[in-house]
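Peer 1: Give me a model of this one.
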Amino acid sequence: MKILFVSKELHPAAGSGVGARMHRDTLYELVGKENVFVIDLDLFIEPSIKQNYRSYGKYKNKFERIKRNLQMNTYYFSNSMINEIVGIVEKENIEFVFLDDSTFGKLANAIKKKCPRVRVVSFFHDVKAQLYPIWIKRSKFVDKIDFRIGIENERKSVFSVDKNIVLNSAEDKLLQQYYGVKADYYYPVCVGLPEDSAKNPYPKNEKKVILFVGTSYVANLNGIRWFYKNVFLKISNHFEFWVVGKGLDCMKREFPDNASFHAEGFVESLADYYRYADVVVAPLTGGGGMKIKTAEAISYGKVFVGSTESLHGYYEEMPKSIINKLIFQCDTVEDYLKAFSEIADREVEKQNNVLVELYKTKYSSAASYNIMKKIMEETMGKEI
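Peer 2: Below you'll find the predicted structure:
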């Protein structure tokens, strides 16, 4: 069986990039890399044609972007690109198409019209009809146009593809709310096996270590600031706070005088920091979909303290036995202080096996394999 995989998120270091690569790699595992043709729509990748791979790069100039919008495409597509991709489906005898975004509606529609026997599925990293109106309010005029077109393309996709795939029941409710359609499958965020750790990066200290992992994305920066000022300063007698990830060393300038606060920026191995941390925190208040950093923390068996946003799609599926013991959902200062008071008063396991088992069952590469296999077999009507 030959498969076409289309994504605009293969290269980001975190977030939907992790999910996109998991989907691609799972398809490789199922049918063999030689049978998967990848369309890479990342705007920051040079145009390239290789065996079973095609990238297009960024639109040439602002006039090209406007032209794409006038064609009712987002800036990722032109009509000629869509026609070329449909041609690849025909030429390569593609049987199954995995669209790794819900806004590829014109492409989905074009494939189904030209090649009606080809099975096409669409994956929602989030429901854009809910997310994009929020982004529209704070965006430049040209981006507002693109987001509106994105919503229209999402609508077109919902009713063009053979199967709609969402992360979880919460996203399914959004799909029903905005489009009156139930999802065909749930496919939660899955991450690879935790890496082995080489050494403990934290200096010896009697204090427990709180870890935040991310990049210098505005929602992360705002979450760190809020947590530091409203929560950490009240608990710093018992805890150290470490923020790790590309660009986060900028936080040193904001809080330079606190010996219990550490901002490391990019590091070679996140595994070292995860393995030896006592608690992972994610005080996020914006975004969409399921957060990769939550799945990563669970994979390492870490006690996790996070907002409703950072636990979206996870908290609903967790056994009650770990709620407020290993997993704490917090949205107010009082919630966080209560959680950390409970953690401060007990011995904290560096790896909680009940969380590791939860990861293996729901959020691992093995779980991804089983879910993708089921989707393909039921959509194609045959065994893979």
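Peer 1: Could you use CA atoms for every contact and neighbour count after this?
Peer 2: Fine.
Peer 1: Can you check which helix is longest in this structure?
Peer 2: Longest helix in the chain, counting residues (DSSP state H): helix 141-158.
Peer 1: what's it packed up against?
Peer 2: Packing contacts for helix 141-158, counted by 3 or more CA pairs under 8 Å, 6 or more residues apart in numbering; DSSP states H and E, involve helix 62-70, helix 105-114, helix 128-137.
Peer 1: Out of these, indicate the one that is most buried.
Peer 2: Most buried of the helices and strands packed on helix 141-158, by mean neighbour count (mean count of other CA atoms under 10 Å): helix 105-114, with a mean of 21.
Peer 1: can you give me the helices in the stretch 251-384 of the chain?
Peer 2: 270-276, 292-299, 333-344, 353-362, 365-380 (DSSP state H, counting those that start in this stretch).
Peer 1: For those, give me TSV that also has mean neighbour count and distance to Phe241.
Peer 2: Output for these, formatted as TSV (neighbours: other CA atoms under 10 Å; distance: least, CA to CA, whole Å):
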stretch	mean neighbour count	distance to Phe241
helix 270-276	21	12
helix 292-299	23	16
helix 333-344	16	12
helix 353-362	18	22
helix 365-380	18	30
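Peer 1: Distance to Pro47 added to those helices, as JSON lines?
Peer 2: Listed next are those as JSON lines, based on distance: least, CA to CA, whole Å:
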{"stretch": "helix 270-276", "distance to Pro47": "31"}
{"stretch": "helix 292-299", "distance to Pro47": "28"}
{"stretch": "helix 333-344", "distance to Pro47": "47"}
{"stretch": "helix 353-362", "distance to Pro47": "36"}
{"stretch": "helix 365-380", "distance to Pro47": "29"}
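Peer 1: wait, which of these is closest to Ala110?
Peer 2: helix 365-380 (18.9 Å; CA to CA).
Peer 1: Second chain to compare with the first, below:
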Amino acid sequence: MKKILFFMPDNPLKKNAGNRTRALSMLSYFKSRDFEIDFVSEYFTGRWNEADIKAFEQAGLANNTYVIKKKPSKKNILYYLLFYKLPNFFYQNKAWFFPLQFPELVTIRFKRAFKKILNKNNYDYIYINYASWATLVENNHFTKKLIKIIDTHDFITAQHQKKNNIGQSFKEEIRRISLFDIALTISVEEQYIFGQFCKNRVALAPMMMDKPEKLHPIKEKSFDLIYVASDNVHNQKSANWFFKEVYPLLPTNIQICIIGQINEHLSIKASNIVSVIFAEDLSIYYQNAKVALCPMLTGTGTKIKVVEALSYGLPVVCNTRGIDGLINKTNNGCLVSDSPEGFKNNIIILLTDKLAYEKQSREAVDTFSTNYEKEYCYKNLDKLFLK
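Peer 2: This is a model prediction of the structure:
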């Protein structure tokens, strides 16, 4: 039995964002292949509490669970300042006269605790999510004989381009990814970019999902449009664009269901809009909708909500950024426009033209089945992990 140490700073069971869904799918893969899994997370980043930890343990996704705090309590302020704050400042800012220009989330306290786990166990693999946590393996002699994998999730330099020097940030991102034996990317764009500069193996591991079960045709669907989104800044900007520029162009009888924390940032209220802050099971909502929306003006990586919609055979109306990461850019079940008028027209076409709708729905199902269906993706992962 192979043994893996899997680090994810967030709680994968809180399935309210694509990155957590991604981590959950990878844990499920390793579980299905009988790996012994030790799961490590960070208490504050993941917003864990004792109930969350217990629920994760009971979920059976890992053999052992470690939720570590990256900083000590401030009850003894002198100890906190002298033995954590000051040493950690110099640890995280090794070249503090010349800022790193790349997010460093590993603290000296967390890395020490992480090393203790490595020292006590014999692992075959170590799996780190995000380049911003990549230094967990740097200058760490406990990882030398392990196969080191990084799941990049995203192109961080692009995410922080307005804050940091792009050249320095990109150089550091490539350096960190190159610390690993294998880099997994969720999108074809990131596979191409990292593959051009990194000397290690860069493999595409697209978002993988179960094919929806118990699909029952619903003749009278409750919603014309469904929009699922978390509350990150990219979704906030994009949602504001849609409701300011596109929504006023739509007929008022079109029924829209908005699901997710994006609702907390929307001020629009109308009789044709249903808001759901959290849905434990999205299946019933997808089955009750005709078309999925993905307004997306900025951001990188594959949009999980697009893959989810395609799995249900729902055509997707989106901007150009909405098809980022998709393996095939055309004939994929998505209608794309960056203008408000074009976006509106794509919605109207799908809601009024039966033949156009059926064509896009078939392409949606085909795109999902040939690229993102779980068992198909598992076979490709087996080539990496079951040699």
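Peer 1: which residues touch the closest residue to Tyr91 of the second structure other than its chain neighbours?
Peer 2: Using CA to CA, 6 or more residues apart in numbering and skipping the chain neighbours, the partner closest in space to Tyr91 of the second structure is Ile108 (6.4 Å). If a contact means CA atoms under 8 Å, 6 or more residues apart in numbering, then Ile108 of the second structure has 70, 84, 87-88, 91-92 as its contacts.
Peer 1: now with 10 Å?
Peer 2: 70-71, 84-85, 87-92, 114, 136 (CA atoms under 10 Å, 6 or more residues apart in numbering).
Peer 1: related to what we said a few turns ago, pull out the buried residues from the longest helix of the first structure.
Peer 2: 144-158 (16 or more other CA atoms under 10 Å).
Peer 1: Please report how far the closest residue to Tyr43 of the second structure other than its chain neighbours lies from Phe114 of the second structure.
Peer 2: Residue nearest to Tyr43 of the second structure in three dimensions, not counting chain neighbours: Lys69, with 5.0 Å by CA to CA, 6+ apart. Going from Lys69 of the second structure to Phe114 of the second structure by CA to CA, to the nearest Å gives 11 Å.
Peer 1: residues shared between the contacts of the two?
Peer 2: Ser41.
Peer 1: so which helix or strand takes in the aligned partner of Ile88 of the first structure in the second structure?
Peer 2: Structural alignment (TM-score structural alignment) places Ile88 of the first structure against Ile117 in the second structure. Using DSSP states H and E, Ile117 of the second structure falls within helix 108-120.
Peer 1: Average offset of that helix relative to the first structure?
Peer 2: Here the mean offset of helix 108-120 of the second structure against the first structure after fitting is 3.0 Å, by mean CA distance after the TM-score superposition for the first structure.
Peer 1: and after that helix, which helix or strand comes next?
Peer 2: Past helix 108-120 of the second structure, the next helix or strand by DSSP H and E is strand 125-129.
Peer 1: just how off-centre is that next one within its chain?
Peer 2: 16 Å (CA atoms, centre = their mean, to the nearest Å).
Peer 1: tell me which strands and helices that strand is in contact with?
Peer 2: strand 3-7, strand 36-42, strand 147-151, strand 182-185 (3 or more CA pairs under 10 Å, 6 or more residues apart in numbering; DSSP states H and E).
Peer 1: From Tyr276 of the first structure, how far off is Phe232 of the first structure?
Peer 2: 19 Å.
Peer 1: I meant Asp146 of the first structure, not that one.
Peer 2: 43 Å.
Peer 1: for Lys199 of the first structure, same thing?
Peer 2: From Lys199 of the first structure to Tyr276 of the first structure the distance is 9 Å (CA to CA).
Peer 1: In CSV, list the helices and strands packed on helix 141-158 of the first structure along with distance to Gly306 of the first structure.
Peer 2: Converted to CSV, these look like this (distance: least, CA to CA, whole Å):
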stretch, distance to Gly306 of the first structure
helix 62-70, 38
helix 105-114, 34
helix 128-137, 21
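Peer 1: which one of these lies closest to Asn164 of the first structure?
Peer 2: helix 105-114 (11.7 Å).
Peer 1: who does the closest one touch, helix- and strand-wise?
Peer 2: helix 79-91, strand 96-99, strand 119-123, helix 141-158.
Peer 1: after superposition, how close is the second one to the second structure?
Peer 2: This points to strand 96-99 of the first structure. Relative to the second structure, strand 96-99 of the first structure is 1.2 Å off (mean CA distance after the TM-score superposition for the first structure).
Peer 1: again with the third one
Peer 2: For strand 119-123 of the first structure, the mean deviation from the second structure after alignment is 0.9 Å (mean CA distance after the TM-score superposition for the first structure).
Peer 1: What is the aligned counterpart of Asn371 of the second structure in the first structure?
Peer 2: Checking TM-score structural alignment: Asn371 of the second structure goes with Lys362.
Peer 1: wait, that match sits on Ala295?
Peer 2: Yes. Using CA atoms under 10 Å, Lys362 of the first structure is in contact with Ala295, at 9.5 Å.
Peer 1: shared neighbours, the two?
Peer 2: With CA under 10 Å, 6+ apart as the test, Lys362 of the first structure and Ala295 both reach 188-191, 314.
Peer 1: and Cys198 of the second structure, how many neighbours?
Peer 2: 18 (other CA atoms under 10 Å).
Peer 1: How about the one 5 residues further on?
Peer 2: Ala203 of the second structure: 22 surrounding residues under other CA under 10 Å.
Peer 1: And for Lys116 of the second structure?
Peer 2: Lys116 of the second structure has 12 nearby residues by other CA under 10 Å.
Peer 1: Please apply the same query to Ser236 of the first structure.
Peer 2: By other CA under 10 Å, neighbour count at Ser236 of the first structure equals 17.
Peer 1: That one -> the second structure?
Peer 2: Match for Ser236 of the first structure (TM-score structural alignment): Pro251.
Peer 1: If anything else comes up later, I'll come back, but that's it for now.
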